[in-house]
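Novice: sequence-free structure coming up:
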C-alpha cells in the first residue's frame, strides 16, 4: 500500500506542475497553462486561440483540432497549454468561443511575458590618476536586466539600468568588497565580490607587470654595458701589445754591439722574430779600377750571400743565422818580371 500511495503522490505532483497557470511573467523553458474562462461548465462547440503577432495558435471545431501551432496543446476544458515557453511566446493571447451556428459566446485576453534566466555578472574596476575608481558590472548585451550594487553586504544602489558606478578615493581606500546583482522579474544572479585597490597600479598597468618590464629592461641594459666594457678592454690590451712590439724592435735596432743575429728570438706576442738581412762587407783588396803595379792577378769575385731559409712558425727557436765567411790571406806567388815584347 505504501508503494501505491507513493506513486499516487508523484502523479498528483506531476499533474499539479503541468496544470500550473501561466502568470504575467514566465521563465523561459517552463510549462504553464492559459485558462479558458467560460460561463458554463460545458465545452463550447468552437474555440479559437489567436496570438497578437503570430496569428492563429489553435482552432477547435466539431470535436476536432483544425489548426494548432508547435509547442502547444489543448486541455479537456479548452485551455491552452505550453510544454516549454520561449521568448517568441511573449505577447497577448485572445480566445473566442462560438456556438454551433457561429455565434460568439465569450471573448477574453491574457498577456504573458517570457524572460531569460539572469546570467552571473562579473565586476571589473579601473583606476584613475587621482585615485578614484570606476566599477563595471558586465552582463553582456542583456537589456532586460536591472542591477543592484552591494558594498560588503549592504545594498547601496538598487534597480538601476546603468552598469557602471564611480567610487571616490576615500571609498577606494576603505578596501571593502563590492559586488553587483542582475535580476529580472523571474530570476536573479549575483557576482563574486571584488576588493577595489588602486595602489597596485603604475602608469595605468599592474604593479608587478611594470616591475617585470623594468627589471627585464634593466638586465638587458646591464648586459649591453658589460659587453661594451669587455670589447674596450680587449682593444686596449691589443693596443698595448702592439706598442710593446714596436718598442722592442726599436730598442733592438738602436742597441750598440748588437746586430741582427743578437735580436730577440721571439716578439712580445710569442711569435718568432723575422731575421734581419746583413750587409756583406767588401773585401780588403784593391779596387779593380786601381790595380797594383806589377800584378796581373785578376780581381776576386764577390759572391752574394744566399738568402736565409724560411722560418717555420711551429718551431720554438728559429735556426741560427749564417755567419759571414772569414777569408784567409794566401801567400802570393812571386810574379815574373815584366818583359816588354821585342
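Specialist: Nice, thanks for sending it over. This is a predicted model, so every value here is computed, not measured.
Novice: going forward, measure contacts between C-alpha atoms and count neighbours the same way
Specialist: Fine.
Novice: Helices of the stretch 1-150 of the chain, start to end?
Specialist: 2-18 (DSSP state H, counting those that start in this stretch).
Novice: what are the ranges of the strands in it?
Specialist: 25-27, 32-34, 46-51, 55-61, 64-68, 72-74, 80-82, 91-98, 104-115, 122-127, 133-138, 146-151 (DSSP state E, counting those that start in this stretch).
Novice: Use this one as the comparison:
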C-alpha cells in the first residue's frame, strides 16, 4: 500500500535520447485506483480503474512514468497523483526532470595581447556548463571561459587545457602551448609599424628613382654639348649690294 502524503525530489538529470523512469515510489498499483500524471500542469496520463483516458506516455506496474528517447522539451515538472476508489488522495509525488545535451569537445583558442595571452575555452555556450582549467596537468583555480595569463607568468614549455562538463557528461580539450612575443605589442600596433615601414620604403624608392633620372638627364645634356659641330665661317659675308654702302672716301660715287 502507498503511504499518504506528497513526495518532492530534486532534479533527475538525463541525456538527450535516454530512457527515463520517473518513480512513483510505491508497491504495485491497485487496479481500482485513479492515477494521473501531468507535465508542467498538462495532463499526459490518466487512468481510472481499468479505463485509460489519456495515454500520451506509459507507466509501469508501480505507476512510475516511462519516457522513451527523451528530448529537451520533456524537461520540467512531473506530478503524479493517485486516489482510492472513494476519491481520497493516497499519494502525490512531484519530480523535476532536466534533459541536457552532452557537452561538445572544446578547443583552446590562443590570443596574444599586450603583456600576456588570452586563452578561450571555445565550447562554452550554455550556462549549465562548468569550466575548469589545467596548467601543466595541474588544476588551476579558474572557472571562467577566458583565462588571462600575464607574460611574466608564462614560461617556455607551459601548456594549458580546459575541461567542460555538465550533469551528464564531461570532455577535455587538447593541450596547447601558447607562444607570444615579449615585445608587448598587440596586433594593431604591429600593423601600424608595418604600414609605417612600408610607406617609408616607398618614399625612399621614389627618391632614388628621381635622383637617378636627374643624373641621366644631366649626362645626356653634357653629351649633346660635346658633339655639337664647330663652324669656321666668318660671322659676316660680303655681298655685292654692299658696295652702295661703301664710304665716299673711295671716290666711286
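Specialist: Arrived safely, thanks for sending. Just so it is clear, the structure is predicted and the values come from calculations on it, not from any experiment.
Novice: Quick check: TM-score for this pair?
Specialist: The TM-score (TM-score structural alignment, normalised by the length of the second structure) is 0.73; 239 aligned residues with a CA RMSD of 3.9 Å.
Novice: Tell me which of the strands of the stretch 1-150 of the first structure approaches residue 233 of the first structure most closely.
Specialist: Nearest to residue 233 of the first structure, of all those, is strand 122-127, at 49.6 Å by CA to CA.
Novice: what's the closest of the strands of the stretch 1-150 of the first structure to residue 226 of the first structure?
Specialist: Short answer: strand 122-127, nearest of those by CA to CA, at 39.5 Å.
Novice: Mind reading off the mean deviation between the closest one and the second structure?
Specialist: Here strand 122-127 of the first structure, set against the second structure after superposition, deviates by a mean of 3.1 Å using mean CA distance after the TM-score superposition for the first structure.
Novice: From the contact counts, what lies against that strand?
Specialist: Judged by 3 or more CA pairs under 8 Å, 6 or more residues apart in numbering; DSSP states H and E, strand 122-127 of the first structure is in contact with strand 133-138, strand 177-184.
Novice: returning to what we had before: got a markdown table for the strands of the stretch 1-150 of the first structure, with distance to residue 293 of the first structure and mean neighbour count too?
Specialist: Shown next, in a markdown table, are those (distance: least, CA to CA, whole Å; neighbours: other CA atoms under 10 Å):
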| stretch | distance to residue 293 of the first structure | mean neighbour count |
| --- | --- | --- |
| strand 25-27 | 148 | 20 |
| strand 32-34 | 157 | 21 |
| strand 46-51 | 157 | 21 |
| strand 55-61 | 156 | 18 |
| strand 64-68 | 158 | 13 |
| strand 72-74 | 156 | 17 |
| strand 80-82 | 155 | 21 |
| strand 91-98 | 153 | 19 |
| strand 104-115 | 146 | 16 |
| strand 122-127 | 121 | 18 |
| strand 133-138 | 125 | 20 |
| strand 146-151 | 136 | 20 |
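Novice: out of those, nearest to residue 254 of the first structure?
Specialist: strand 122-127 (80.3 Å).
Novice: and that closest one, how far from the chain's centre?
Specialist: 22 Å (CA atoms, centre = their mean, to the nearest Å).
Novice: and if you look at stretch 47-56 of the first structure?
Specialist: Centre to centre, stretch against its chain (CA atoms, centre = their mean), the figure for stretch 47-56 of the first structure is 57 Å.
Novice: same thing with stretch 113-133 of the second structure?
Specialist: 10 Å.
Novice: Just the residues contacting that stretch, thanks.
Specialist: 103-112, 139-152, 154, 160-166, 178, 180, 182, 184-187 (CA atoms under 8 Å, 6 or more residues apart in numbering).
Novice: now the end-to-end length of that stretch.
Specialist: 19 Å (CA to CA, to the nearest Å).
Novice: To which residue of the first structure is residue 38 of the second structure aligned?
Specialist: Under the alignment (TM-score structural alignment), residue 38 of the second structure pairs with residue 50 of the first structure.
Novice: How about that match: what's its closest non-neighbour residue?
Specialist: For residue 50 of the first structure, ignoring the flanking residues on the chain, the nearest one in space by CA to CA, 6 or more residues apart in numbering is residue 56 at 4.3 Å.
Novice: So that neighbour is in contact with residue 48, correct?
Specialist: Yes - look at residue 56 of the first structure against residue 48 with CA atoms under 8 Å: they come within range, at 7.5 Å.
Novice: Give the equivalent position in the second structure for residue 37 of the first structure.
Specialist: Using TM-score structural alignment, residue 37 of the first structure pairs with residue 25 in the second structure.
Novice: Equivalent analysis for residue 106 of the first structure, please.
Specialist: So, by TM-score structural alignment, residue 106 of the first structure is matched to residue 91.
Novice: Just to check, that match is in contact with residue 79?
Specialist: No - using CA under 8 Å, residue 91 of the second structure is not in contact with residue 79, being 10.6 Å away.
Novice: Find the residues that touch each one of the two.
Specialist: Common contact partners of residue 91 of the second structure and residue 79 (CA under 8 Å, 6+ apart): none.
Novice: Now tabulate the helices and strands packed on strand 122-127 of the first structure in CSV and tack on distance to residue 3 of the first structure.
Specialist: Shown next, in CSV, are these (distance: least, CA to CA, whole Å):
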stretch, distance to residue 3 of the first structure
strand 133-138, 50
strand 177-184, 41
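Novice: between the ones you listed, which gets nearest to residue 24 of the first structure?
Specialist: Per CA to CA, nearest to residue 24 of the first structure of these: strand 177-184, 12.9 Å.
Novice: Residue 188 of the second structure falls within a strand, correct?
Specialist: No - counting by DSSP: H, G, I helix; E, B strand; the rest coil, residue 188 of the second structure falls outside a strand, being helix.
Novice: Next, count neighbours for it.
Specialist: 9 (other CA atoms under 10 Å).
Novice: Then residue 29 of the second structure?
Specialist: Neighbour tally, residue 29 of the second structure, other CA under 10 Å: 18.
Novice: isn't it right up against residue 62?
Specialist: Yes - Residue 29 of the second structure lies in contact with residue 62 (CA under 8 Å); the separation is 5.3 Å.
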